[in-house]
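Novice: this one's sequence-less:
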């Protein structure tokens, strides 16, 4: 009985990763799962959750230009996406400062322009298959070069976050205090947006430009239902992302499902379950709070 159970678990959980393409996909998913969720937590705390989605579309024109110039060359497409994302972030910030419009509205305008321009460029220079690959990615097609680039970018993000962590927390909670300490909040904000662009650039090869933000934001918003402490949010978000990326790959392998959507939908399922049964701000938590005064009043009655 134990041997048969062990064999079943091995066949379902271990054997799929005997293949090199599955191993590369797993390592890429784990690297992104370590780097993306902390960025998502800070985006959520800063009220910039939709900025991440906007930035994921902002990298599309650069990715498309890299594709047109060098084909499916990840370094060229990543460099183009990075430059495009940073350009859109700078333009949106400049328009916000010069016109007084909110930064999120300026970012939304630029991301729509970027999305249309990117789709147009890919459509003009390639087939519908090329467009699908750029928009939705393919984590199972990650090669050694892509894996090294993803690992390098994820490592850079984690190290940079560790260096600016304290300043980033203070900038979220009390920007005036940070300015009083001689640290420019705009610099910290710019570095943070740069890290977001870097992460999205690393993630488009695996999840595509449309879903790269999913591994960043869904684990972060899910963790909010279980913890109120920053450290708890980050740790839980990373764990949720790791489970979603690994579980999504296994579901993709065993059921023949698309790998990227499987990962994001598994993270989405965790979000829905947390919204129903989480410790904080969930439907169950609200019902418990409403029932507590009623129970107390019944106990006080003679």
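Specialist: That came through fine. Just so you know, these numbers come straight off a predicted model, no measurement behind them.
Novice: CA only for contacts and neighbour counts going forward, please
Specialist: Fine.
Novice: Let me see the ranges of the helices in the stretch 51-200 of the chain.
Specialist: 60-70, 74-99, 103-125, 128-136, 144-173, 175-180, 185-211 (DSSP state H, counting those that start in this stretch).
Novice: Would you convert these into JSON lines that also reports mean neighbour count?
Specialist: Formatted as JSON lines, these follow (neighbours: other Cα atoms under 10 Å):
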{"stretch": "helix 60-70", "mean neighbour count": "24"}
{"stretch": "helix 74-99", "mean neighbour count": "20"}
{"stretch": "helix 103-125", "mean neighbour count": "18"}
{"stretch": "helix 128-136", "mean neighbour count": "18"}
{"stretch": "helix 144-173", "mean neighbour count": "17"}
{"stretch": "helix 175-180", "mean neighbour count": "14"}
{"stretch": "helix 185-211", "mean neighbour count": "23"}
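Novice: The residue positioned nearest the centre of the chain: what's it in contact with?
Specialist: Note on the chain: the residue nearest the mean C-alpha position is residue 216, at 1.7 Å, using Cα atoms, centre = their mean. Contact analysis of residue 216 by Cα atoms under 8 Å, 6 or more residues apart in numbering lists 33, 36-40.
Novice: In helices only, show me these.
Specialist: Using DSSP state H, the members of the contacts of residue 216 that fall within helices are 33, 36-40.
Novice: tell me which of the residues you listed is nearest to residue 190?
Specialist: For the ones in helices among the contacts of residue 216, the minimum distance to residue 190 (Cα to Cα) is 13.3 Å, reached by residue 39.
Novice: Can you say which of the ones in helices among the contacts of residue 216 are buried?
Specialist: Neighbour counting over these (16 or more other Cα atoms under 10 Å) leaves 33, 36-40 as the buried ones.
Novice: Next one: residue 268 from residue 13, what distance?
Specialist: Distance, residue 268 to residue 13, using Cα to Cα, to the nearest Å: 21 Å.
Novice: Compare these two and say which one has the larger neighbour count.
Specialist: The residue with more neighbours, out of residue 268 and residue 13, is residue 268; 19 against 14, by other Cα atoms under 10 Å.
Novice: okay, pairing it with this:
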């Protein structure tokens, strides 16, 4: 098998492969800055919680309209924002911390979502909701993911500096004008939108992997936030492409192939990255001993 047949031919011959690649690329580019800021804020697990928080809303949309893109997307957005607001309210009005609030909603949301899907659908439908079907992306789904990516780019262009400031010193924005709460809420909205967009491709259990794993890996390749965003985007794009190629040729599920590729890149970054990797620590230790 030639290199062309291995790496390029599947995307030239089959429209579903091209649509899958376009959808994953759009999600990779918009999810990269989201993931970097989640990691910087030490909110990585919150991304996983929010990916499950959208499940009951998407499941209600499925219960009412089947696999309707509009119904499941609207339900996911409403459910995700409701959980984010409820968890924030509980953490501010009770002794329960925000991470514990999110964890509680995570468990309830996962159980409720699975129950709702099971009421109408089969095991195949449940697997589709949980793990997605990136090879079945149609034009409306791609338009949705591309629109979410565009909104994410525009939002970051406007509030990037405020997000950086709120990330490292939340009290500063509150002291100079009270914008911290608004910036934090806008960031949560972007998180929910990207999770909902990715849910249509990778499912609720896998979508957060394409957001968090590249972001975590990027910290081993760059020390600046801008550099980490670029590195995370590149890693996500490579993971998507390689995962699709492996899935096509080896006949394995696509979403796990993409996430496992991102996981392999993360392992390599941990071992060989330019900043803080095991290799760098070993070289530094040898230099100090010398």
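Specialist: The structure has been received and is ready for your questions. In this text the structure is predicted, and so the values were computed from the model without any measurement.
Novice: quick revisit: okay, the helices of the stretch 51-200 of the first structure in JSON lines with distance to residue 50 of the first structure next?
Specialist: Listed next are the helices of the stretch 51-200 of the first structure as JSON lines, based on distance: least, Cα to Cα, whole Å:
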{"stretch": "helix 60-70", "distance to residue 50 of the first structure": "16"}
{"stretch": "helix 74-99", "distance to residue 50 of the first structure": "13"}
{"stretch": "helix 103-125", "distance to residue 50 of the first structure": "8"}
{"stretch": "helix 128-136", "distance to residue 50 of the first structure": "18"}
{"stretch": "helix 144-173", "distance to residue 50 of the first structure": "16"}
{"stretch": "helix 175-180", "distance to residue 50 of the first structure": "21"}
{"stretch": "helix 185-211", "distance to residue 50 of the first structure": "12"}
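Novice: what's the closest of those to residue 289 of the first structure?
Specialist: Nearest to residue 289 of the first structure among the helices of the stretch 51-200 of the first structure is helix 144-173 (27.7 Å), distances taken as Cα to Cα.
Novice: The closest one against the second structure, how far on average?
Specialist: Here helix 144-173 of the first structure, set against the second structure after superposition, deviates by a mean of 0.9 Å using mean Cα distance after the TM-score superposition for the first structure.
Novice: Please tell me how far the counterpart of the residue nearest to the centre of the first structure in the second structure sits from residue 260 of the second structure.
Specialist: The alignment partner of residue 216 of the first structure in the second structure, by TM-score structural alignment, is residue 211. When distance is defined by Cα to Cα, residue 211 of the second structure is 13 Å away from residue 260 of the second structure.
Novice: And for residue 58 of the second structure?
Specialist: Distance of residue 58 of the second structure to residue 260 of the second structure, computed by Cα to Cα: 25 Å.
Novice: quick one: contacts for the aligned partner of residue 19 of the second structure in the first structure?
Specialist: Applying TM-score structural alignment, one finds that residue 19 of the second structure aligns to residue 24 in the first structure. Shown in contact with residue 24 of the first structure (Cα under 8 Å, 6+ apart): 140, 142-144, 147.
Novice: Return the closest of these with respect to residue 121 of the first structure.
Specialist: Among the contacts of residue 24 of the first structure, residue 142 lies closest to residue 121 of the first structure (Cα to Cα), at 23.2 Å.
Novice: Identify the residue of the second structure aligned to that closest one.
Specialist: In the second structure, residue 142 of the first structure lands on residue 137 (TM-score structural alignment).
Novice: so how far is residue 157 of the second structure from its match?
Specialist: To residue 157 of the second structure, residue 137 of the second structure is 28 Å away according to Cα to Cα.
Novice: mind checking how far the closest residue to residue 123 of the first structure other than its chain neighbours is from residue 74 of the first structure?
Specialist: Spatially, and ignoring its direct neighbours in sequence, residue 123 of the first structure is nearest to residue 131 (6.6 Å; Cα to Cα, 6 or more residues apart in numbering). According to Cα to Cα, residue 131 of the first structure stands 15 Å off from residue 74 of the first structure.
Novice: what's the answer for residue 196 of the first structure, then?
Specialist: As defined by Cα to Cα, residue 196 of the first structure lies at a distance of 18 Å from residue 74 of the first structure.
Novice: Then residue 249 of the first structure?
Specialist: Distance, residue 249 of the first structure to residue 74 of the first structure, by Cα to Cα: 21 Å.
Novice: cool, residue 237 of the first structure as well?
Specialist: According to Cα to Cα, residue 237 of the first structure stands 27 Å off from residue 74 of the first structure.
Novice: Residue 227 of the first structure now?
Specialist: 37 Å.
Novice: With residue 85 of the first structure instead?
Specialist: Distance of residue 85 of the first structure to residue 74 of the first structure, computed by Cα to Cα: 16 Å.
Novice: How about residue 132 of the first structure?
Specialist: Residue 132 of the first structure sits 16 Å away from residue 74 of the first structure, going by Cα to Cα.
Novice: Next: residue 278 of the first structure.
Specialist: Distance, residue 278 of the first structure to residue 74 of the first structure, by Cα to Cα: 39 Å.
Novice: that older thread, wait, the match of residue 142 of the first structure touches residue 22, no?
Specialist: No: taking Cα atoms under 8 Å as the definition, residue 137 of the second structure is not a contact partner of residue 22, at 9.6 Å.
Novice: When those two are compared, which one has more neighbours?
Specialist: Per other Cα under 10 Å, whichever of residue 137 of the second structure and residue 22 has more neighbours is residue 137, with 21 against 18.
Novice: To which residue of the second structure is residue 110 of the first structure aligned?
Specialist: Under the alignment (TM-score structural alignment), residue 110 of the first structure maps onto residue 105 of the second structure.
Novice: residue in the first structure matching residue 192 of the second structure?
Specialist: Structural alignment (TM-score structural alignment) places residue 192 of the second structure against residue 197 in the first structure.
Novice: now residue 165 of the second structure
Specialist: Match for residue 165 of the second structure (TM-score structural alignment): residue 170.
Novice: got it, and residue 221 of the second structure?
Specialist: Here residue 221 of the second structure is matched to residue 226 in the first structure, going by TM-score structural alignment.
Novice: residues touching the nearest residue to that match once chain neighbours are set aside, list them.
Specialist: Take residue 226 of the first structure and drop its neighbours on the chain: the residue closest to it by Cα to Cα, 6+ apart is residue 279, 5.1 Å away. Residue 279 of the first structure makes contacts with 225-227, 285, as judged by Cα under 8 Å, 6+ apart.
Novice: Great, nothing more from me.
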